[in-house]
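1. Mind looking at a prediction? Sequence and model below.
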Amino acid sequence: MKTQVTFTSKLWYVTILMMVAFAFNPMYGQSTAQKQKKIKGVVSNVHGPLEGVNIILKGANEGTVTNEKGEYTFPVALKTGDILLFSYLGYRSVEFKIKDDTSFIKTVLSDEVIEFMGDLNTDQRYKSKRKN
């Protein structure tokens, strides 16, 4: 008994073959790998590198801290458009948006000036309100 192959079954075979060819094409795997990248960098001020600067991915719970040389490697692969937030006590926070060609970020933090308004009251000595 001879099996007859119809046009519809041939079309199904060709469709399945094309889906397999596209599914295992290495070009698609490379395009997603290029969008996500590991970011490294250095954070400093005008005097030199800063240790303990917080680097956080904006809108997520991922982050890292700089070492004694001011260097860091972000623990998660980032994609284009992600925003890193650099913060350190006494310095202005800096936001950096990841671009297509970003792999190393050199950040210089500037001092944040804090002014206190008002005068000290030196007319009286301070008395403790505590009673023993």
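-> Here it is on my side, so go on.

2. Please count neighbours and contacts with C-alpha atoms only from this point.
-> Noted.

3. As a check, name the ranges of all helices in the chain.
-> 7-23, 26-35 (DSSP state H).

4. Which one of these lies nearest to Leu89?
-> helix 26-35 (32.5 Å; CA to CA).

5. contact partners of the closest one?
-> Leu78, Lys79, Thr80, Asp100 (CA atoms under 8 Å, 6 or more residues apart in numbering).

6. among the residues you listed, which are in strands?
-> Leu78, Lys79 (DSSP state E).

7. Show me which of the contacts of helix 26-35 are buried.
-> Leu78, Lys79 (16 or more other CA atoms under 10 Å).

8. In JSON lines: the helices of the chain, plus mean neighbour count and distance to Val108.
-> JSON lines is the format used below for the helices of the chain (neighbours: other CA atoms under 10 Å; distance: least, CA to CA, whole Å):
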{"stretch": "helix 7-23", "mean neighbour count": "11", "distance to Val108": "45"}
{"stretch": "helix 26-35", "mean neighbour count": "11", "distance to Val108": "26"}
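
9. Below is an additional structure, to be compared with the one above:
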Amino acid sequence: MKKIAFLQNSTSNKVLLLMGFIFLATILCNPLQAQNKSITVKGIVNSEIGPLDGVSIYLKNSKTGTVSKADGSFTFPSQLKAGDVLIFSYLGYDKQSVVITETSSYLDIFMKEAPIDVLSAVNTNKRYKSKRSKKN
């Protein structure tokens, strides 16, 4: 009788141990757990002429941002998560959006010049006429 109770107790312990291991593995391998990882993002912003000073770098749909230094380097002031989007903008250059991944701790951004559009033409048919009164 004691042997049967001991065997049943041993099997129940094994089942509980196995269930505990499966529960622990489920929690540790949860993909949502990986998304909570904070990432510090650093990098450099370049163009055809070299590093760009003063490029605006901000997190999409927030008020958090920074600007690049004279050598083009930057460090984003807050921790980011995988899936966040950084926007890079600079006058005369096209805006760029970068989606942060788990391996995005260092970014090397290359900005392309934006085409310049002329919105109107100079009117050369009229002669210039001064509005000042002539003094003798």
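-> Now that the structure is in, tell me what you want to look at. Predicted, not measured: the structure shown is a model, and the values here were computed from it.

10. sorry, back to before: Glu115 of the first structure: which of the helices of the first structure is closest?
-> So among those, helix 26-35 is nearest, using CA to CA, at 43.6 Å.

11. Excluding chain neighbours, what is closest to the residue most central in space within the second structure?
-> Nearest to the centroid of the C-alpha atoms of the second structure, with distances taken as CA atoms, centre = their mean, sits Leu86, at 3.2 Å. Taking CA to CA, 6 or more residues apart in numbering, and ignoring the residues beside it in sequence, Leu86 of the second structure has Leu59 as its nearest neighbour in space, at 4.7 Å.

12. Now do the contacts for the counterpart of the one you found in the first structure.
-> Using TM-score structural alignment, the partner of Leu59 of the second structure in the first structure is Leu57. Contact analysis of Leu57 of the first structure by CA under 8 Å, 6+ apart lists Gly63, Asp82, Ile83, Leu84, Leu85.

13. Can you find the partner of the second one in the second structure?
-> So the one you mean is Asp82 of the first structure. Match for Asp82 of the first structure (TM-score structural alignment): Asp84.

14. wait, doesn't that match sit right on Ile100?
-> Yes: shown here, Asp84 of the second structure and Ile100 form a contact pair, counting by CA atoms under 8 Å, at 5.3 Å.

15. higher neighbour count, the two?
-> Using other CA atoms under 10 Å as the criterion, Asp84 of the second structure and Ile100 rank with Ile100 on top: 18 against 13.

16. Mind putting the helices of the first structure into a markdown table with distance to Val43 of the first structure?
-> Formatted as a markdown table, the helices of the first structure follow (distance: least, CA to CA, whole Å):
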| stretch | distance to Val43 of the first structure |
| --- | --- |
| helix 7-23 | 42 |
| helix 26-35 | 24 |
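
17. Please, where are all the strands along the first structure?
-> Under DSSP E, the first structure gives strands at 36-37, 40-44, 54-57, 63-65, 71-73, 78-79, 83-87, 94-97, 104-108.

18. Specify the stretch among the ones you listed that is closest to Ala21 of the first structure.
-> Nearest of the strands of the first structure to Ala21 of the first structure, taken as CA to CA: strand 36-37 at 24.4 Å.

19. In a strand, Gly20 of the second structure, correct?
-> No: assignment of Gly20 of the second structure by DSSP: H, G, I helix; E, B strand; the rest coil gives helix, placing it outside any strand.

20. How about residues contacting stretch 87-102 of the second structure?
-> By CA under 8 Å, 6+ apart, the residues outside stretch 87-102 of the second structure that reach it are 37, 39, 54-60, 80-86, 111-116.
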